[in-house]
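Trainee: The sequence and its predicted three-dimensional model are supplied below.
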Amino acid sequence: MGGRQVTDWQGRRVTVAGLGVSGIPAAKVLRGLGATVTVVNDGEDERARAQAADLEALGITVRLGDGATLPEGTELVVTTPGWKPDKPLFAAARAAGLEIWGDVELAWRLRGPDAAPWLAVTGTNGKTTTVQMLASILTAAGLRTAAVGNIGVSLLDVVLGDEQYDVLAVELSSYQLHWAPSLRAHSAAVLNLAPDHLDWHGSMEAYAADKGRIYEGNRVACVYNVADKATEDLVREADVEEGCRAVGFTLGTPGPSQLGVVDGILVDRAFVDNRQKNAQELAEVSDVNPPAPHNIANALAAAALARAFGVPAAAVRDGLRAFTPDAHRIAHVADVDGVAYIDDSKATNTHAAQASLAAYESIVWIAGGLAKGATFDELVAGAAGRLRGVVLIGADRELIREALTRHAPEVPVVDLDRTDTGAMLAAVREARTLARAGDTVLLAPACASMDMFVNYNKRGDAFAEAVRELSSADG
């Protein structure tokens, strides 16, 4: 079943590993194409039983509570991204000489002959924002596009839908890339690399290698982060089409084949004639919302991919101006008594929190939650000089407190021994007592939220609500 296209699915015996947001659509699509589909799932709770009943009504076999055994006669395995590569099911599939695809690989294989090319983005942090910026720029250029992939819009839906696109802006996670061996993007970017999901990948080397798959077979540009050498190393290791170029982005002055910043202007020295001498102005830093350093880097990466696709400079400016970031990404909630309150609940790991802390001069930091195996020494040491005070919440706050004791012993710390949802209001009140006019109270937890909240959105909502209570009390 190698190659790009599989045209005859009739009667093919496909095993789908896992229910969930990608497993269920994959099973339905494959059944619709005529395949004989069996879904296997580890869990068998009430929700899984309801999902199984829906699939069985479509003629799909579902085996709950048995995700380890490969169904007899399987010819292909399609997996949800979250299933770890060391699962026994996959070992059995490999031993049988079977291919294992993820939902992205399935979508790639099901594209029609005139399918839109993919501009792909991955990285530890900033993927969603960059893909949304890219889609905004492409739209400003008059192109039919959509932001798809790990961003929540299913690639299967887009590939098999009736709507026609000129180009797709595709967010890809390391999980998805691991299971997408034949994906070949027009151009792709790795924004940054920092330890994350190591429990899934097994090592930093394996995680980086999966991220680097995004560059395989690129046709026009491999976009990398000049400040993050690991991303450039992945470009060097990639097997690309002849003529494909390495294009860097930097917050400093760009060299040839780079995009960067000069005197508050985003400039392009990659997609211009005579790039040794010439540069093209694209936009002003003030066109980027918000103009925090890591977000300017996102904008440059998005601009590089758009320019690789031939988008004019004016569309970069117009697209960045039109872009509005999602909630809970360095979102300004309110000013109270001259103190800015910023919600960056999306900073669920240390790398994201590091970028957030670097954006402000004097900070009262609200942090904590589920650490996911992270350590905090590097983060705290780097931010120590900016911290007015720290308020800690959540299950693993002790790990951050120990790092603060080692690297920022002079900084006052309030340790809220609470993991209930009401702790956020208490945290905001404590932060207010520590802050002075001109400071920023920053929710950048550096941790996941599930110890206290359903997700990072609910955590950010709780912060914003607590800030509104402060300001209404003043009013």
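Mentor: Nice, thanks for sending it over. Numbers count the residues shown, from 1 in each chain.

Trainee: CA atoms for contacts and neighbours, from now on please.
Mentor: Noted.

Trainee: I'd like the distance between residue 323 and residue 129.
Mentor: 9 Å (Cα to Cα, to the nearest Å).

Trainee: ok, the nearest residue to residue 413 once chain neighbours are set aside - contacts?
Mentor: Nearest non-adjacent residue to residue 413, counting by Cα to Cα, 6 or more residues apart in numbering: residue 390, 4.8 Å away. If you count contacts by Cα atoms under 8 Å, 6 or more residues apart in numbering, residue 390 has them with 364-367, 411-414, 431.

Trainee: cutoff 7 Å now
Mentor: Taking Cα atoms under 7 Å, 6 or more residues apart in numbering, we find residue 390 in contact with 364-366, 412-414.

Trainee: How about residue 62?
Mentor: Applying Cα under 7 Å, 6+ apart, we find residue 62 in contact with 38-40, 52, 56.

Trainee: second one coming, line it up with the first:
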Amino acid sequence: MKLSELEGKRIALWGYGREGRATLAALRWHLPRTPLALLCPQSEASEALELGDPALYIFTEDVTAELLARFDVVIKSPGISPYHGAAAQALARGVRFTSGSALWFGENPDARTLCVTGTKGKSTTTALIAHLLRASGARTALAGNIGLPLLELLDADPAPDVWALELSSYQTRDAIAPEVAVVLNLFPEHLDWHGSEDRYVIDKLALVTSANPRNIVLNAADARLAAFGRSAALQGTASESDLDAEAGGTAPARLWWFNARQGWHTRGTLIFRGEDAIMDGAALPLPGAHNRGNLCAALTAIEAMGLEAVPLARHALSFRPLPHRLQTIGHHDGREYVNDSISTTPHASLAALDCHANRRVAIIVGGYDRGLDWSVFFERMSREPPLAIITMGQNGPQIAEGLQFAARGGRFTLLEAPDMPEAVRMAERTIGADGVVLLSPGAPSFPRYRDYVERGRHFAQVAGFDPDAISAIPGLGVA
């Protein structure tokens, strides 16, 4: 859908977070006199009222299917699930929904886009792609779920050569004909929004199955993606070795693999392209094997665009890591403080521990309980525990209960904290003057925090560091 198609329609914006604000600004720029309704809680309404927009009508009542049915088009914020409540009921009644991201794709059908999704690593991989493309001389936009709504860059002038876009599972169905679609991995996540693990996987893979990409990049080391790549869902795609479509026919999507022996992959800390060792990943400013895998994904995506990735690989050494992702925020009294607030699954917490193997680690876990299975975490802790595990948040008691058996042998200290300040103090007391205080919650931040950023900032503040100094995302926007 293009913005011009909204003219003369009864339009509602549902939600006034950052994407909602970007959508309203874009509509007002392109459709200045069109009446608009804003459906939002009272806490967001005051900011909208300050705009003094005479054609903006604000509804703070509970959103019902009946209310939604009064509009021709509802532009929904990403965090509102279409599978539950009023949205699902309104869809059944024929209400048309779209989003800010979908409107951007509608306005930019010919843009060269690299779209990245996955349960873990999508922000880092997208930012790496942008960093390497800029090193090649391409004017590149870094936007999307990483922290900059696409509509904020709708009228970028001059337009970028390439768009590196992170898409969450809420946004994959918005994409239209990306030049490259990257799926990094699949673990259970956001089950409250999607309704089931199966639906989550289907929605993630919509970037490949529904968006009509020209190139598909998948992780050969992810069992689900490896099986998917061999399935009927990708029947008709060309493998990396199929260089040309049949003469006179429509070119199929081309399938690329990373973490496969013939492509970009790792052996120990070394990063290989096929049988050629390209660089030692231990020198990267990104800790852990999973981040070396993220670089392999980024380099594969760049090759899928038709660029030579090997000479660009060395530029990863100058990459500035993103905040709240295994971020060392400083040292006090011999202790290292690591902020991994972005961690919202048990698998992410395990990856964080892997990055600090053979160190004295006190890890802080727990947050919002959305029904994820923590058994893989419990099993690992029975074999390879850190020095201490401190639980907090809504699911903290359940995590602590699941760890009781593993903790009985005295191989690690298990503590429960009522809040972040006490969790940090417990971690400090446990490791003393030598070790790592690691925040890697494995769970979402709400309702205690607005988002993972606020949680990470609070961790930094409690640990004695400046939250503002650790929060900026490098490279956002066009450069």
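Mentor: Good, I have the coordinates. Computed from a prediction, not measured in an experiment: that's the story for all the values here.

Trainee: from the contacts of residue 390 of structure 1, which is closest to residue 259 of structure 1?
Mentor: Comparing the contacts of residue 390 of structure 1 against residue 259 of structure 1 with Cα to Cα places residue 365 closest, at 32.3 Å.

Trainee: Check the gap between the aligned partner of that closest one in structure 2 and residue 441 of structure 2 for me.
Mentor: Alignment note (TM-score structural alignment): residue 365 of structure 1 maps to residue 363 of structure 2. Applying Cα to Cα, the value for residue 363 of structure 2 to residue 441 of structure 2 is 8 Å.

Trainee: the more surrounded of these two?
Mentor: residue 441 (30 against 24; other Cα atoms under 10 Å).

Trainee: which residue sits closest to that one, ignoring its sequence neighbours?
Mentor: residue 365 (3.7 Å).

Trainee: what do you get for residue 455 of structure 1?
Mentor: residue 449 (5.6 Å).

Trainee: Aligned counterpart of the one you found in structure 2, please.
Mentor: Match for residue 449 of structure 1 (TM-score structural alignment): residue 445.

Trainee: so who does that match touch?
Mentor: If you count contacts by Cα under 7 Å, 6+ apart, then residue 445 of structure 2 has 367-368, 451-452, 455 around it.

Trainee: Among those, filter down to the buried ones and hand me the PyMOL syntax, if you would.
Mentor: Selecting only the buried entries of those in PyMOL, with 16 or more other Cα atoms under 10 Å as the criterion:
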select buried, resi 367+368+452+455
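
Trainee: Look at residue 397 of structure 2 and say how many residues are nearby.
Mentor: Applying other Cα under 10 Å, I find that residue 397 of structure 2 has 15 neighbouring residues.

Trainee: check contacts around it.
Mentor: No contacts exist for residue 397 of structure 2 under Cα under 7 Å, 6+ apart.

Trainee: before we move on, what about the one 3 residues further on?
Mentor: Applying Cα under 7 Å, 6+ apart, one finds that residue 400 of structure 2 lies in contact with residue 391.

Trainee: Let me see the ranges of the helices in the stretch 351-479 of structure 2.
Mentor: For the stretch 351-479 of structure 2, the helices defined by DSSP state H, counting those that start in this stretch occupy 375-383, 396-407, 420-431, 452-462.

Trainee: between the ones you listed, which gets nearest to residue 15 of structure 2?
Mentor: Nearest of the helices of the stretch 351-479 of structure 2 (Cα to Cα): helix 452-462, 19.1 Å.

Trainee: mind checking the SS state of residue 21 of structure 2?
Mentor: Recorded secondary structure, residue 21 of structure 2: helix (DSSP: H, G, I helix; E, B strand; the rest coil).

Trainee: Output the longest helix belonging to structure 2.
Mentor: In structure 2, assigned by DSSP state H, the helix with the most residues is helix 289-304.

Trainee: List the contacts of that helix.
Mentor: 121, 125, 128-129, 180, 215, 217, 258-259, 264-265, 281, 309.

Trainee: For residue 418 of structure 2, grab the count of nearby residues.
Mentor: 12.

Trainee: Now do the same for it: its match in structure 1.
Mentor: Matched by TM-score structural alignment, residue 418 of structure 2 corresponds to residue 418 in structure 1.

Trainee: can you tell me which residues contact that match?
Mentor: 393-394.

Trainee: let's see 10 Å
Mentor: Shown in contact with residue 418 of structure 1 (Cα atoms under 10 Å, 6 or more residues apart in numbering): 392-395, 397, 424, 426-427, 452.

Trainee: any chance of the contacts of residue 445 of structure 2 in TSV, with distance to residue 384 of structure 2 too?
Mentor: What follows is the contacts of residue 445 of structure 2, written out as TSV (distance: Cα to Cα, whole Å):
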residue	distance to residue 384 of structure 2
367	22
368	25
451	30
452	27
455	27
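
Trainee: And the contacts of residue 445 of structure 2, which is closest to residue 3 of structure 2?
Mentor: residue 451 (29.9 Å).

Trainee: gap between the closest one and residue 338 of structure 2?
Mentor: 18 Å.

Trainee: And the helices in the stretch 51-200 of structure 1, which stretches?
Mentor: Going by DSSP H, counting those that start in this stretch, the stretch 51-200 of structure 1 shows helices at 88-95, 103-110, 127-140, 155-160, 174-178, 198-201.

Trainee: most tightly surrounded among these?
Mentor: Greatest average neighbour count among these goes to helix 127-140 (a mean of 27), per mean count of other Cα atoms under 10 Å.

Trainee: mean distance, it to its aligned residues in structure 2?
Mentor: Compared with structure 2 after fitting, helix 127-140 of structure 1 deviates on average by 0.8 Å (mean Cα distance after the TM-score superposition for structure 1).

Trainee: distance between that helix and the chain's centre?
Mentor: Chain-centre distance of helix 127-140 of structure 1: 13 Å, with Cα atoms, centre = their mean, to the nearest Å.

Trainee: In structure 2, what stretch matches it?
Mentor: The aligned range for helix 127-140 of structure 1 is 122-135, by TM-score structural alignment.

Trainee: residues near residue 54 of structure 2, how many?
Mentor: Neighbours of residue 54 of structure 2 using other Cα under 10 Å come to 10.

Trainee: Same question for residue 137 of structure 2.
Mentor: 10.
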